[in-house]
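S.K.: only geometry, no sequence info:
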């Protein structure tokens, strides 16, 4: 257990926050710090063909130790952390033999991780939890996944009696800003299928995800002295408010679950002359996804129609771009890769939790790039904020699942 803890902490204490406003890959220079560290660690444990390209994509090989043909299986995680909350100066706290009560993360700021609010905590009573100190995120998304992949490869190298085919591992930058797979060389990776280790609670196995789009809505205005503004001023901030109010009020993240889609306003920045609204659009169903994008365009068109005579040109510009699609379409035709993962969990006495992802992973895009790539739990909870935590036992189990998938695949394809 301590080996996994030490490895995980060595990753999360390196700041790898990505930046959606950057046009470089990786989007932040500091991501190279952990990337280079991982390259050296992969070499040190005995992995072969360890490479890192000019965009910080890392790949490595564990050669087959059987004499029959086995499909090449890949395991993928990302090393960046979200820009939604700071990942600088992470100071993990280790809670051994968790008693099921409140955990004071930061006494000075009265920040408490409580099972009263986060009920999932209770299933980990008696286990070892790693939490934040209340001032940063933890980074289990997805440094827990990297910990598990490296630990599984190290275990297989040190235990050659476990038979397996060729395994490829890949670590990516910028997943949290939707670009983790953009420059991933699927042909170079050379796997028949893969798994992202990027899920949450123990047992999660996911092959359905949102269809996703991002929208930038620009509102124009006219600034006039407020004392003489009647019939002349157009306040772009009020137009933006009108737009947001026209979105379905119950179709937001905090009021939806399961297969229900949503609109999510992520940022509003404005003045009288110009306001920018950014939002994301999500739905598992492709037709409903297209309808949601059309709804955004219709609201913008209605405001344009209302102000065309006064403003003389479109006053609202809606820029809507697709981000990724539901991987189900690409995974169902090769459903045996789900069967293998499910069997691996059951043989380890883990109850598989097969459910749709209310988000996305690198695997969504990789599946459409020719690498079917469902998602397996990495163990963390409450990602992207100060209440993030991960049970060490979940990371251990995820590591065992990787080993078991490798072992089962070799057995299944033996004659």
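M.R.: Everything's here; your move. Predicted, not measured: the structure shown is a model, and the values here were computed from it.

S.K.: Only C-alpha atoms from now on, for both contacts and neighbour counts.
M.R.: Noted.

S.K.: Who are the contact partners of residue 53?
M.R.: Going by Cα atoms under 8 Å, 6 or more residues apart in numbering, residue 53 touches no other residue.

S.K.: Please state the offset of stretch 358-369 from the chain centre?
M.R.: How far stretch 358-369 lies from its chain's middle: 9 Å, per Cα atoms, centre = their mean, to the nearest Å.

S.K.: residues in contact with that stretch?
M.R.: 77, 175, 178, 180-182, 186, 195-196, 198, 209-210, 257-259, 324-327, 330-331, 371-375.

S.K.: And stretch 108-121, by the same measure?
M.R.: Counting by Cα under 8 Å, 6+ apart, 100, 101, 102, 103, 104, 105, 106, 122, 134, 387 sit against stretch 108-121.

S.K.: Can you tell me, leaving aside adjacent residues, what's nearest to the third one?
M.R.: Closest residue in space to residue 102, ignoring its immediate chain neighbours: residue 114 at 4.5 Å, by Cα to Cα, 6 or more residues apart in numbering.

S.K.: What is the neighbour count of the one you found?
M.R.: Neighbourhood size, residue 114 [other Cα atoms under 10 Å]: 18.

S.K.: so residue 216, which of the three states?
M.R.: When classified by DSSP: H, G, I helix; E, B strand; the rest coil, residue 216 comes out as strand.

S.K.: Use this one as the comparison:
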């Protein structure tokens, strides 16, 4: 397992934080440092057709080692980290033989990773954990996925007795800001289906995700001396507050689970004259998703109607844009690709946890671009913050799943599988 630890640490210590405010791809140049390292590693382990384009998309091929026809499959992960929490100067801590007790991440600031709050920790008692030092995120999302894919390809190269078809690997920038698949060349990738290695807990297997939209809302105001403001001043911050209060109070991330959707205020900046609010809208059900967007627009319209006479024009301006959709619609017609991953896990003694993603992956976008792409666990927990950690044994199991999927793909009669689904 030391090989996995060393590779993972070499990835997470490179700052690859993406930037939603940047118009470029990748959104930050520093992402290319890791992208170029990945190109070198893929070539070093023996992959062919290794490429990186001007936008930082990395692809490579493990050629087939069988004579019969096998579908070309792919494995995809992203190398950027979330801008929600700093990814600069990551200093991972290795915790061997975890004893099930509190882990002090940072003694000076009394930052503790505790199973009393993060109960999933107890699933990994006796295992080796990699944590943060309490000052940054870790980057297991999705550098654990990178580690697993590269390690699995290396293992297959070194063990030609394991039969497999052609395998394509793809690494993307900017997934964390919703742009990872924007200019992914599906035709060039050339796989019939793929798997993103971007899930969390060991055993996760997901082919459903949120429908997602983002809203940017501007509230205008009128500044007047507060001593003479009666009937004249309009405080844009208070209007923004009114808007937030009109959203359902229990339909927020911290109050929902499973298939329940939500509204989530992700940014709020302002002054008396102008306030900007950023909001994300999520729901697995397409009809409910549509209703959520209409609800936001209705609140905006009601505010504009209320202030029409006093302000003289729209006081609230909303821009609502769809971001991605539930991949279930595109994966279900090829459900055998989910069954294949489930079979691989069961053969490895891993209990599959088939559940909806409360988020999205590159795979949700890629599925609508012609590359059906379920999601498989990468092992990490508590993404996007200082309490992030990953069990090394989970990463090893993810490597095993990739290898087993490759092996099963070369021995499965997919003509029969396709007929079963019709």
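M.R.: Sure thing, it's come through. For clarity, every value in this text was computed on a predicted model and none was experimentally measured.

S.K.: and residue 276 of structure 1, what does it touch?
M.R.: Contacts of residue 276 of structure 1 (Cα under 8 Å, 6+ apart): 216, 217, 218, 219, 240, 267, 268, 269, 270.

S.K.: circling back: weed out the non-buried ones from the contacts of stretch 358-369 of structure 1.
M.R.: 77, 175, 178, 180-182, 195-196, 198, 209-210, 259, 324-327, 330-331, 371-375 (16 or more other Cα atoms under 10 Å).

S.K.: could you pull out the helices for the stretch 201-350 of structure 1?
M.R.: With DSSP state H, counting those that start in this stretch as the criterion, the stretch 201-350 of structure 1 has helices at 236-246, 286-311, 328-331, 336-347.

S.K.: ok, and the closest non-adjacent residue to residue 212 of structure 1?
M.R.: Using Cα to Cα, 6+ apart, the closest residue to residue 212 of structure 1 is residue 282 (4.8 Å).

S.K.: buried stuff in stretch 183-201 of structure 2?
M.R.: By neighbour count on 16+ other Cα under 10 Å, the buried set for stretch 183-201 of structure 2 is 184, 189, 191, 193, 194, 195, 196, 197, 198, 199, 200, 201.

S.K.: try stretch 228-237 of structure 2
M.R.: Buried-residue list, stretch 228-237 of structure 2, by 16+ other Cα under 10 Å: 233, 234, 235, 236, 237.

S.K.: can you tell me which of those residues lies nearest to residue 47 of structure 2?
M.R.: Nearest to residue 47 of structure 2 out of the buried residues of stretch 228-237 of structure 2 is residue 237 (Cα to Cα; 55.3 Å).

S.K.: isn't the closest one right up against residue 271?
M.R.: Yes: between residue 237 of structure 2 and residue 271 there is a contact at 6.4 Å, judged by Cα atoms under 8 Å.

S.K.: and whichever helix or strand residue 394 of structure 2 is part of, how far from structure 1 on average?
M.R.: Element membership for residue 394 of structure 2 (DSSP states H and E) is helix 392-409. On superposition with structure 1, the mean distance recorded for helix 392-409 of structure 2 (mean Cα distance after the TM-score superposition for structure 1) is 0.2 Å.

S.K.: Name the residues that touch that helix?
M.R.: 1, 4-5, 70-71, 127-130, 144, 147-149, 151-153, 156, 162-165, 167, 201-202, 340-341, 344-345, 348, 377-379.

S.K.: Which stretch of structure 1 is that helix matched to in the alignment?
M.R.: With TM-score structural alignment applied, helix 392-409 of structure 2 matches the range 392-409 in structure 1.

S.K.: Distance from that stretch to the middle of the chain?
M.R.: Its chain's C-alpha centre and that of stretch 392-409 of structure 1 lie 20 Å apart, by Cα atoms, centre = their mean.

S.K.: Check stretch 337-347 of structure 2 too.
M.R.: On Cα atoms, centre = their mean, the centre of stretch 337-347 of structure 2 falls 22 Å from the chain's centre.

S.K.: Thank you, goodbye.
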